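Chemist: got a structure for you, letters missing:
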């Protein structure tokens, strides 16, 4: 999979599109990149949105045609994650599982909250820094159920199958054994990363316990099935649902021939606000 960048990085006009290697046409990061989840090997394809140690809050746009990766915007400004001491930006390679969807019209299992209307988030914990737009085969290890603004926002813990640690990690207890401190730091980071912006800490379901591989497999399968209903046009809601135009899912009511793409006009990086370089301290 190749990518094409448009606009100026760290501004609202920046986009990264997925380009199919064989045809050269734009495909949706959300709907056309295959999940290919294998329950036997516990592996799936992950789309990388944010490289580890970086601050810009990049994400797959669920509303724009072609579902490019863009920088999130709030109150008219692009969003950055500040440095929560002792961390620098995001502490994982952060991204999403394509062809999954956290359904905002139903509650999940024994939890009384609905999904956040986005693909499943993935935290890749390997040793390499990955890049925005990378598509990586990852091994699933476990999950954390965060509640964000009253919505369920799963964080799936996974590792690139090509990473040198991948052979040692098979479930959440292996992460604790071979990567001591990683899980507690992950919980702390997701709890507190909004504090520098004056927001309250996030909360977790299941008392903040990381769920096992077995339970996480069920979560992925459920969100995969939710996406299948979405792409088939079977979900209706008063809430705005994601755009479902795609070029690869036969039978989808929004199947199209191709996405329009303007010329590659990448202009390089724009400025980053100086406060993003600071460290912020919280107990």
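Modeler: Perfect, I can see it now. Just so you know, these numbers come straight off a predicted model, no measurement behind them.

Chemist: contacts, neighbours, all on C-alpha from now
Modeler: OK.

Chemist: What segments of the stretch 151-283 of the chain are strands?
Modeler: Here the stretch 151-283 of the chain has its strands, by DSSP state E, counting those that start in this stretch, at 151-160, 203-204, 279-280.

Chemist: Ignore what I typed, I meant the stretch 1-150 of the chain.
Modeler: Secondary structure of the stretch 1-150 of the chain, counting by DSSP E, counting those that start in this stretch: strands at 2-6, 15-19, 26-27, 43-50, 58-60, 69-71, 73-74, 77-78, 83-84, 93-96, 121-124, 135-148.

Chemist: Use this one as the comparison:
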């Protein structure tokens, strides 16, 4: 069912130069454009690319702008940050436009992944975070290899077998920007997590938006952004790139190094408390 995907690590973690490319059978592919949505369409099993493993706080993201879309740590004002939904399309129910990022996924299984890992997952539900006026969907899934996978088939199963987890996830996304000096985030649907059917509809909407992008029907370059649609599997698309192309042959080889030091100003704990009066 699953193709063989492995990470190609460039440079040292905690540095501006660090990148994680995704390889398929030893050759770089774009995790955004070359990894198919479905690992097994008949069974409804999807591929998910791990960006931020559980218990880590480096804000790792697929780079939408760089060729073949390596994963890198996000940057704000020249410093590393710790902690694709179509921006031209407004969702009918949230009344907010997409955030111009690939769809976010929260995998709730017990195995901790690694950056660049491609997991096969089942969709369980979805939450609609409203992040600074943009719709930032959070799809809830479980790894098909998880011990609970056979018992988790829809959002109500999560509360039955993992009581409190959905609420805790919602709470984390609501408050996680407060230590950065921002207001708490809001949610559509009063914070309710919608079910698998609704989540699947949103996934297909976003997948169609991506299809328009990669086929040149939606612009990859606008006054506000310039996205890389380079790929090695989608022949006939504007970004299709032969593996003999210099843009591909010049990709760096694995050059992993030990992590660099973390900026000491990042090593802080923030406690957010609430009191019931």
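Modeler: Happy to help now that I have it. Worth saying up front: this structure is predicted, and the values here are computed from it rather than measured.

Chemist: if we can go back for a sec, among the strands of the stretch 151-283 of the first structure, which is the most enclosed?
Modeler: Of these, the one with the most neighbours on average (mean count of other C-alpha atoms under 10 Å) is strand 151-160, at a mean of 25.

Chemist: which residues touch the most centrally placed residue in the second structure?
Modeler: Closest residue to the average C-alpha location of the second structure: residue 104 at 4.1 Å, with C-alpha atoms, centre = their mean. Taking C-alpha atoms under 8 Å, 6 or more residues apart in numbering as the contact definition, residue 104 of the second structure lies against 136, 137, 138, 139.

Chemist: dump the residue contacts of the last one.
Modeler: Contact analysis of residue 139 of the second structure by C-alpha under 8 Å, 6+ apart lists 103, 104, 105, 106, 123, 124, 125, 126, 127, 199.

Chemist: From residue 124 of the second structure, how far off is it?
Modeler: Using C-alpha to C-alpha, to the nearest Å, one obtains 8 Å as the distance from residue 139 of the second structure to residue 124 of the second structure.

Chemist: joint contacts of those two?
Modeler: With C-alpha under 8 Å, 6+ apart as the test, residue 139 of the second structure and residue 124 both reach residue 199.

Chemist: hang on, the earlier thing: a markdown table please, covering the strands of the stretch 151-283 of the first structure and showing distance to residue 193 of the first structure.
Modeler: Output for these, formatted as a markdown table (distance: least, C-alpha to C-alpha, whole Å):
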| stretch | distance to residue 193 of the first structure |
| --- | --- |
| strand 151-160 | 14 |
| strand 203-204 | 12 |
| strand 279-280 | 10 |
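
Chemist: So for residue 228 of the first structure, which of these sits nearest?
Modeler: For residue 228 of the first structure, the closest of the strands of the stretch 151-283 of the first structure is strand 151-160, at 18.4 Å, according to C-alpha to C-alpha.

Chemist: equivalent range in the second structure for that closest one?
Modeler: Using TM-score structural alignment, strand 151-160 of the first structure lines up with residues 134-143 of the second structure.

Chemist: Superpose on the first structure and give me the mean offset of that stretch.
Modeler: Superposing on the first structure and averaging over aligned pairs (mean C-alpha distance after the TM-score superposition for the first structure), stretch 134-143 of the second structure comes out at 0.4 Å.

Chemist: Go ahead and measure how far that stretch is from the middle of the chain.
Modeler: 9 Å (C-alpha atoms, centre = their mean, to the nearest Å).

Chemist: and what of stretch 219-234 of the second structure?
Modeler: In terms of C-alpha atoms, centre = their mean, the centre of stretch 219-234 of the second structure is set 17 Å apart from its chain centre.

Chemist: which parts of that stretch are buried?
Modeler: Within stretch 219-234 of the second structure, the residues that count as buried by 16 or more other C-alpha atoms under 10 Å are 220, 227, 228, 229, 230, 231, 232, 233.

Chemist: what lines up against the third one once you look at the first structure?
Modeler: Residue 228 of the second structure is assigned residue 243 in the first structure as its aligned equivalent, the criterion being TM-score structural alignment.

Chemist: coming back round to it: among the contacts of residue 104 of the second structure, which one sits closest to residue 98 of the second structure?
Modeler: Minimum distance to residue 98 of the second structure across these is 6.7 Å, recorded for residue 136 (C-alpha to C-alpha).

Chemist: can I assume residue 120 of the second structure is in contact with residue 143?
Modeler: Yes - with contact defined as C-alpha atoms under 8 Å, residue 120 of the second structure reaches residue 143; the gap is 5.9 Å.

Chemist: residue boundaries of the helices in the second structure?
Modeler: Listed in chain order, the helices of the second structure (DSSP state H) span 155-161, 165-175, 196-214, 246-249.

Chemist: Would you confirm that residue 20 of the first structure contacts residue 28?
Modeler: No - applying C-alpha under 8 Å, one finds residue 20 of the first structure not in contact with residue 28, separated by 9.6 Å.

Chemist: which one of those two has more residues nearby?
Modeler: residue 28 (29 against 16; other C-alpha atoms under 10 Å).

Chemist: any idea what the more buried one aligns with in the second structure?
Modeler: Taking TM-score structural alignment, the alignment pairs residue 28 of the first structure with residue 30 from the second structure.

Chemist: Spatially nearest residue to its match (excluding sequence neighbours)?
Modeler: The shortest distance from residue 30 of the second structure to any non-neighbouring residue, by C-alpha to C-alpha, 6 or more residues apart in numbering, is to residue 68 (4.4 Å).

Chemist: What does the one you found correspond to in the first structure?
Modeler: Correspondence of residue 68 of the second structure to the first structure, assessed by TM-score structural alignment: residue 66.

Chemist: and its match, how many neighbours does it have?
Modeler: Count around residue 66 of the first structure with other C-alpha under 10 Å applied: 28.

Chemist: Kindly report the same for residue 15 of the first structure.
Modeler: 24.

Chemist: Could you double-check that it sits in contact with residue 5?
Modeler: Yes - under the criterion of C-alpha under 8 Å, residue 15 of the first structure makes contact with residue 5 at 5.7 Å.

Chemist: what touches both of those two?
Modeler: The overlap between the contact sets of residue 15 of the first structure and residue 5 (C-alpha under 8 Å, 6+ apart) is empty.

Chemist: wait, what's in contact with the closest residue to residue 227 of the second structure other than its chain neighbours?
Modeler: Using C-alpha to C-alpha, 6+ apart and skipping the chain neighbours, the partner closest in space to residue 227 of the second structure is residue 65 (4.5 Å). Taking C-alpha under 8 Å, 6+ apart, we find residue 65 of the second structure in contact with 226, 227, 228.
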